[in-house]
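J.: Pasting the sequence and the predicted model now:
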Amino acid sequence: MKKIIINTLFLFFAVVFLFGCSQKQIQPIVSFSPAQFDINKYQVKADNIIILFDASSSMSGNNFMVAKEFVNRMAQTLPEMGQNCSLISFGHSQKFSINSIEELLPLEKYSSKKLSNSVNKITFAGGTTPIFKAFDLVTSKPKITGQTALIIISDAKGMTSKVEISAQSLKEKYGSSICFYPVLTGDNEANAGFMQKIADIGKCGFSSNANELLTSNEMKSFVEQALITLNPDSDNDGVFNNQDECPNTLAGTKVKSNGCWAYQHILFDYNNSEIQSNHHVALNNIVEIYEQNSFINIIIEGHTDNIGSDKYNIKLSTKRANAVSDYLVDKGIPLNKITCAGYGFSRPAVSNDTKEGRSQNRRANFFLIKIFN
């Protein structure tokens, strides 16, 4: 009886132990809400995205689930911006395919839905790990134009020097126009080292661990680093180059949404040269610009509407230009940096035929001239 009890206890603890081990193998995957990108602020970094997906037997269980989830979450995060995408799987259970290589998604215009549908077709893992054949398939195809990101998702088990040779051949074909992004499933250090070797062969790109990329923030970071990039703003005026109608803006310049200076003139009341307080912000911006760009000269042009004589309006327009000059000098801009001129009503901005038109012509225009010694 005692022996039966001992055997029963042994069996009980053995089951508990095995159950605990199985629990360690299947880890819960963190919840996910895809990050959203404002595509007006980004441009494509990778014109072509080629994904090599390991569906071999060593990927069974948690690794297989994580690998598929990585692709699905990347598809949910990566915006559709006209880039191309392809998915090639290798390995395979006989239940899924009798072929060791399958091009599940030929290179075509990227669609989030199509990418997810393609990876979700792989329902079983099995077979060996002929990843070198996947590299060779990409190498054998006609050369594609633009920048290419090659994403390799694998546990790296069973990989040999054949993989390095095939990766090198692909790199030699494409040179600097292709970058390798190995993504490891699992936490084997030796396999992580092998994936790093693949990244090093690419000479650009980087190696990652899939488990660390499943959160919203980390997936967003991966997409930003590997696949898209912020639009450049060469003059740092807050307007991206592709939307900037006035490039090479001077530092300190307050600009409109099109990248052009927000303050190019101020208006005056009828028959008046006094600067209204609501125009101080425009003139203060000239001061800000000068303080950061002391090499500039400032031209101020005074103008009037067409009421009154030419002689009177020349005098009034000159007073308006001088009023602006006096304001700027009081703020610290040297007088020798300023040139004033009054043009009367000879250069209307709009027609003087209406009251509104005449109010727009009672103005002083500013021009900032870059002077380099």
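T.: Perfect, I can see it now.
J.: Going by C-alpha atoms from here, please, whenever you check contacts or count neighbours.
T.: OK.
J.: most centrally placed residue in this protein?
T.: Nearest residue to the geometric centre of the chain (CA atoms, centre = their mean): T229, 2.6 Å.
J.: another one to put next to it:
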Amino acid sequence: MTRIRPVLFTCLVAVLIFAGCAGKSAEVFVPSDLNGSIRTGHLVQKADHFLVILDCSGSMAELYDGEKKFVLAREAVRNMIAGIPETEMNFEAGLRVFGLTMNPFVESTSSLVDMGPLDKAAYDKALDKVTFATGKSNLALAIAQSSDDLDRTTGEISLIIVTDGKETDGEAARALEVVKNTYRDRLCVYTIQVGHDPNGQKLLERLSRKGQCGYSENLDNVNSPKAMACFIARGLLKKGPDQDEDGTPDRIDLCPNTPAGASVDDTGCWQLTGLEFKTNKADIAKEYYPIMDKAICVLKKTPGINVLIGGHTDSRGPDKFNQELSQDRAQAVMDYMVKKGVAPERLSVQGFGAAKPIAPNDSQEGRAKNRRVTLTPIAVQDAESADRQ
């Protein structure tokens, strides 16, 4: 794994978990499981509260892709709720609709789920009430009322608007400005457009920009399990803490002080990734020199650390032989680094034999991974203290 610099979080962890974030949904929606990513610390909760505004106005009775738009919108929200992970999550959630009135000439908005601890079953039951779409498309009214829905919230808020973007009064952006001014940096706005009305798209993109920390998406791009998981990861979750920014979250990082530019394994420890040793051999083939050159470059850019070079073997062979072989592998790396200009006093070696496997030894692939060399950074002052003891 190559160290990753901080960037704008755009589904970073989702890239690791699922390949792609778009596509048509299957007949039976089975949500992608994000709970594993929560347990490893790759993802953590970002929003404390989220409120969905669902468009059930007259324009949502129109057909899109062979189905009424309100049905597609309703099921998208249902799929989102189903896909929200439950491990270590503590969301408060609400659902507001506009339209859904028997009088097509009336402006109407109502809360189907009042803000409170997320109850997936109750939320799902509330969505069952969305059986038709009629009434004026007054998105501004629903946005204005959302301010009251959120009045008792104290943490970060995700406002999620699902609509075709067709509004009757043109006041949605102004209404959102008022809400944004009330909740300021606590509020992010995410929009999902049903259909491809160009004016609707412009409106929803404008709304998400006013939120300053959300984004706008089309239903076509969130209607598969992987794509919806991506939307959830971006809208409700965030990348977990990674103090040394090596791409391995702190929760599972066994080596939390990896220097910048270092390649790490799945446990977050500096390793000469790609360097392989043949069975019972300690010599290093020329093809692996660039791997060591990269580590040398990191060392030269980080003069404040020394390095313990650790040699490892697979589990085959006697313990004494493996201990000596692992020591020889570590020494081979040190010799190369010294030859390339690294001061020998910055380097030390230790053979660990087969004592620290990173993969099962019951397969050829696993054994190959275990025949490796690791690099453990040691602060210069710590190394000097150890030498005096």
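T.: Received it, and whenever you're ready, just let me know what you need. All figures in this text were calculated on a predicted structure; none of them were measured in a lab.
J.: aligned partner of F132 of the first structure in the second structure?
T.: Counting by TM-score structural alignment, F132 of the first structure corresponds to A140 in the second structure.
J.: Next, count neighbours for the closest residue to its match other than its chain neighbours.
T.: Once flanking residues are discounted, A140 of the second structure sits nearest to A172: 3.9 Å by CA to CA, 6 or more residues apart in numbering. Using other CA atoms under 10 Å, A172 of the second structure has 22 other residues around it.
J.: again with the one 5 residues further on
T.: Residues lying near E177 of the second structure (other CA under 10 Å) number 16.
J.: Isn't it up against K210?
T.: Yes: counting by CA atoms under 8 Å, E177 of the second structure does reach K210; the two are 7.1 Å apart.
J.: Please report the distance of the counterpart of the residue nearest to A140 of the second structure in the first structure from L170 of the first structure.
T.: For A172 of the second structure, the aligned position in the first structure is V163, judged by TM-score structural alignment. As for V163 of the first structure, its distance to L170 of the first structure is 11 Å (criterion: CA to CA, to the nearest Å).
J.: Y290 of the first structure and L283 touch, don't they?
T.: No: counting by CA under 8 Å, Y290 of the first structure sits too far from L283 to count as a contact (10.9 Å).
J.: Find residues that contact each of V163 and L170 of the first structure.
T.: Shared contacts of V163 of the first structure and L170 (CA atoms under 8 Å, 6 or more residues apart in numbering): F135.
J.: Checking the match of A172 of the second structure next. Helix, strand or coil?
T.: Assigned by DSSP: H, G, I helix; E, B strand; the rest coil, the conformation of V163 of the first structure is helix.
J.: What's the separation between it and T129 of the first structure?
T.: Distance, V163 of the first structure to T129 of the first structure, by CA to CA: 10 Å.
J.: And for F53 of the first structure?
T.: F53 of the first structure sits 10 Å away from T129 of the first structure, going by CA to CA.
J.: Break down the first structure into its strands, ranges please.
T.: All strands of the first structure, identified by DSSP state E, fall at 42-44, 48-55, 84-91, 101-109, 148-154, 178-184, 208-209, 228-230, 265-267, 296-302, 338-342, 363-370.
J.: got those as a markdown table, with distance to N242 of the first structure columns?
T.: As requested, those are exported to a markdown table (distance: least, CA to CA, whole Å):
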| stretch | distance to N242 of the first structure |
| --- | --- |
| strand 42-44 | 10 |
| strand 48-55 | 21 |
| strand 84-91 | 21 |
| strand 101-109 | 22 |
| strand 148-154 | 22 |
| strand 178-184 | 25 |
| strand 208-209 | 32 |
| strand 228-230 | 11 |
| strand 265-267 | 26 |
| strand 296-302 | 26 |
| strand 338-342 | 33 |
| strand 363-370 | 24 |
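J.: which residues are in contact with both of F53 and T129 of the first structure?
T.: Contacts common to F53 of the first structure and T129, judged by CA under 8 Å, 6+ apart, are F90.
J.: what residues are up against the aligned residue in the second structure for L87 of the first structure?
T.: The equivalent of L87 of the first structure in the second structure is L95 (alignment by TM-score structural alignment). Contact analysis of L95 of the second structure by CA under 8 Å, 6+ apart lists L51, V52, I53, L54, S111, L112, V113, D114, M115, Y123.
J.: Likewise for V52 of the second structure?
T.: V52 of the second structure touches A93, G94, L95, R96, L159, I160, I161, V162, counting by CA under 8 Å, 6+ apart.
J.: Please repeat the previous calculation with a cut-off of 6 Å.
T.: V52 of the second structure is in contact with L95, I160, I161, counting by CA atoms under 6 Å, 6 or more residues apart in numbering.
J.: and if you look at I101 of the first structure?
T.: I101 of the first structure makes contact with S89, F90, according to CA under 6 Å, 6+ apart.
J.: any idea how far it is from F12 of the first structure?
T.: Counting by CA to CA, the gap from I101 of the first structure to F12 of the first structure is 44 Å.
J.: likewise W261 of the first structure?
T.: Between W261 of the first structure and F12 of the first structure the computed distance is 79 Å (CA to CA).
J.: what about the two, which has more around it?
T.: W261 (16 against 11).
J.: ok, the residue lying closest to the more buried one once chain neighbours are set aside - how many residues close by?
T.: Leaving aside its sequence neighbours, W261 of the first structure sits nearest to V255 (CA to CA, 6+ apart; 4.4 Å). Number of residues near V255 of the first structure (other CA under 10 Å) recorded here: 17.
J.: likewise the one 10 residues further on?
T.: Counted with other CA under 10 Å, the burial measure for H265 of the first structure works out to 17 neighbours.
J.: any idea how far stretch 368-375 of the second structure is from the chain center?
T.: Centroid separation for stretch 368-375 of the second structure versus its chain: 28 Å, with CA atoms, centre = their mean, to the nearest Å.
J.: An error on my part: the question was meant for stretch 111-128 of the first structure.
T.: So, by CA atoms, centre = their mean, the centroid of stretch 111-128 of the first structure is 27 Å from its chain's centroid.
J.: What's the end-to-end length of that stretch?
T.: By CA to CA, the extent of stretch 111-128 of the first structure from end to end equals 30 Å.
J.: likewise stretch 310-319 of the second structure?
T.: Using CA to CA, one end of stretch 310-319 of the second structure lies 16 Å from the other.
J.: hmm, back to that, out of the contacts of L95 of the second structure, who's nearest T153 of the second structure?
T.: Comparing the contacts of L95 of the second structure against T153 of the second structure with CA to CA places M115 closest, at 8.6 Å.
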